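**Q** I'll drop the sequence and a predicted model, then ask my questions.
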Amino acid sequence: MPSSKPQANVCGTCPIDRPETSMVAWPDTWRSPAPTPLHLLTAAHQRGERCALVTVLGIAGGAPRRRGAQLAVTEHGEVAGSLSGGCLDAAVIAEAHAARADGLSRRIRFGADSPYVDVVLPCGSGLDLQFDGALPIHTIDQIAAALTARTLVSLRWESATTPATLSNPEDADVVVPPSMRLLIAGASENLRAMALLAAQANIDVLALTRDQGLRQALAAAGIDAQEPVESQWPVLPIDAWTAALTLFHEHEQEVPFLRAALASPAFVVGAMGSVRAQTQRLDLLRAAGVDPTSLARLRGPFGLLSRTRDPNELAISMLAELWQHWRQFAFNEPE
């Protein structure tokens, strides 16, 4: 496992003066395969390991992460999430270990107006970070249930020294959406490139292809790849946090998948191809009985770059537009 010793400093040059913890030997840290900090929190709890959770509750000025960004670190040094572009995380991890060691909650300003005058963020901003060293067991169980059900995790802090509890979204300080899921159907190297790139971006990918060799290659890379069965398409695992995309050259093969996707709550439905291909696709869907309101949901040609000529280029183009839709849907950020 790759590791680097966490230090209470920024860029290895500015020690934080914490006499009460300066003699504690923290474990080496390593990046977790968990897709999110909350997944690491619940996994650590299941194996009987304590885990600290850090949440961005306030931003003064600009910041590389949005409000609600999180980082989790276990007692053995497994880390998920990040709160900066690299200038702050080592100091945050050291502080998280201190919170976990004493099992307490506290809120600390880093950057502008921080008591840690040696920790200066290059952007000049200030971050208010909530450190929860020991969340109550029932709260972790509630978070685990929400992650399994793919529902919002709404967190609220009564004070800086009390750990988070779950609340209604309207009363929450932070609302964490479920992880993005991507359901893609297609064939050839276009599907392979899109699935691999999306998985690398921590997107939960389900690939549907009739190509057995491609299914095996994707499965070897840890990606769920299945043979499409048309009778199952109406009950595909598509919720509001799922995107559905097709990457076919034979547009007749798209129709059953797109009919099911357009009838689902997917936050975006898109298809690869040219403007001409999109026109042909819409004609096929109309002939199959898809109503005009559903047809208006179909985005195509999908991707921010025009006339891509390479599978990786196409995947980057489509993933960029996908993330644009996700930011607007999950975080209400403008395109």
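**A** Yes, it's here.
**Q** Only C-alpha atoms from now on, for both contacts and neighbour counts.
**A** Fine.
**Q** List the residues that contact the spatially most central residue of the chain.
**A** Centroid-nearest residue in the chain, with Cα atoms, centre = their mean: residue 179, separated by 4.9 Å. By Cα atoms under 8 Å, 6 or more residues apart in numbering, the contact set of residue 179 is 35-36, 150, 203-204, 241.
**Q** Just give me the neighbour total for residue 48.
**A** A total of 9 residues lie near residue 48 under the criterion other Cα atoms under 10 Å.
**Q** Now do it against residue 325, distance only.
**A** 38 Å (Cα to Cα, to the nearest Å).
**Q** How far does the lengthiest strand in the chain sit from its chain's centre?
**A** Ranked by residue count and defined by DSSP state E, the top strand of the chain is strand 51-60. Remark: strand 51-60 is offset 16 Å from the chain centroid, using Cα atoms, centre = their mean, to the nearest Å.
**Q** One more to weigh against that first structure:
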Amino acid sequence: MSVPALDASTVIEPIRQLSDAGGAGVLCVITHVDGPSYRPLGAMMAVLEDGRRIGTLSSGCVEADIALHAAKALDLSTPYTVRYGKGSPFADIVLPCGGGLEIMLLPRPDVAVLNTLLSHHVARQACVLEVDQRSGTLCAVAQGATGWTGDVFSIAIDPEIRFLIFGKGPETATFAGLVQAAGYPNLVLSPDAETLDAVAAAGCTTRHLTHAHCPAGLGIDGRSAVVLFFHD
């Protein structure tokens, strides 16, 4: 089974937090979806050794129980899989969507591999995380699709969608505010100081346009959305 690549926003924060913690925690990955699911195949959550949870794999139904299993995985120092919903032995934990999830728990993931994934993220490069189900060994490779190949589960990770917003006036500021609130990386380019001040107050990154040409060095790629709000 293979599915489209995940947007990096789905997985990058759990990876970053585990890297910052020196790998002291558990990487939790959805490896099988049966029926409807709140999160897609390959989505990740981290549970740190101190109990902190980063990310979510459901609408809040299973995260506390995952944390308990993560503590067990740390004690055993070995990966294992837990199932919720359809076919699960945990009759008291119900998924409202009616589906089933299998989640692989990977204790103390290799920080070098996590850092490689983070480097690809910063460079806006696609990458693939491969996980050996038996050993828990991680490997970062350049190509592949999300899904199983024998005992290896792969998670393809695309760069985040980002927005380059050109324009001035309230439409520009409103749209940029929505993009920022939704958590997408963005850059607002405008010749108008009032517009730049408004979007900067919303937390957006800004650049002053000084001529009617696309500035160099924007790094526009296939995961960049370019939006124009100039009336002329």
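**A** The structure has been received and is ready for your questions. Treat the numbers as computed from the prediction; the structure is a model and nothing was measured.
**Q** Can you check which part of structure 2 the helix or strand just after the longest strand of structure 1 sits on?
**A** The C-terminal neighbour of strand 51-60 of structure 1 among helices and strands, as given by DSSP states H and E, is strand 70-74. Matched against structure 2 by TM-score structural alignment, strand 70-74 of structure 1 falls on residues 44-48.
**Q** quick one: the residue lying farthest from the centre of structure 1 from residue 280 of structure 1, how far?
**A** In terms of distance from the mean C-alpha position of structure 1, residue 287 ranks first, at 37.3 Å (Cα atoms, centre = their mean). Applying Cα to Cα, the value for residue 287 of structure 1 to residue 280 of structure 1 is 11 Å.
**Q** Please apply the same query to residue 325 of structure 1.
**A** In this view, residue 325 of structure 1 and residue 280 of structure 1 are 24 Å apart by Cα to Cα.
**Q** The two: who's more crowded?
**A** A count of neighbours by other Cα under 10 Å puts residue 325 above the other of residue 325 of structure 1 and residue 280, at 19 against 14.
**Q** So which residues of structure 2 form helices?
**A** Taking DSSP state H, the helices of structure 2 run over residues 12-20, 63-76, 111-122, 170-181, 193-201.
**Q** Burial check on the residue mapped onto residue 103 of structure 2 from structure 1, number of neighbours?
**A** Mapped onto structure 1 by TM-score structural alignment, residue 103 of structure 2 lines up with residue 129. Residues within reach of residue 129 of structure 1, counting by other Cα under 10 Å, total 24.
**Q** next one: residue 45 of structure 2
**A** By the measure other Cα under 10 Å, the count of residues near residue 45 of structure 2 is 28.
**Q** Was I right to think it contacts residue 58?
**A** No. Using Cα atoms under 8 Å, residue 45 of structure 2 is not in contact with residue 58; the gap is 10.0 Å.
**Q** still on that earlier bit, against residue 165 of structure 1, how distant is the match of residue 103 of structure 2?
**A** Look at residue 129 of structure 1 and residue 165 of structure 1: by Cα to Cα, they are 16 Å apart.
**Q** same check, this time on residue 198 of structure 1
**A** 32 Å.
**Q** So residue 75 of structure 1 is in contact with residue 99, correct?
**A** No. Using Cα under 8 Å, residue 75 of structure 1 is not in contact with residue 99, being 10.7 Å away.
**Q** residues contacting the counterpart of residue 182 of structure 1 in structure 2?
**A** By TM-score structural alignment, residue 182 of structure 1 lines up with residue 163 in structure 2. Contact partners of residue 163 of structure 2, counting by Cα under 8 Å, 6+ apart, are 179, 184-187, 224-227.
**Q** With respect to residue 167 of structure 2, which of those is nearest?
**A** residue 227 (8.3 Å; Cα to Cα).
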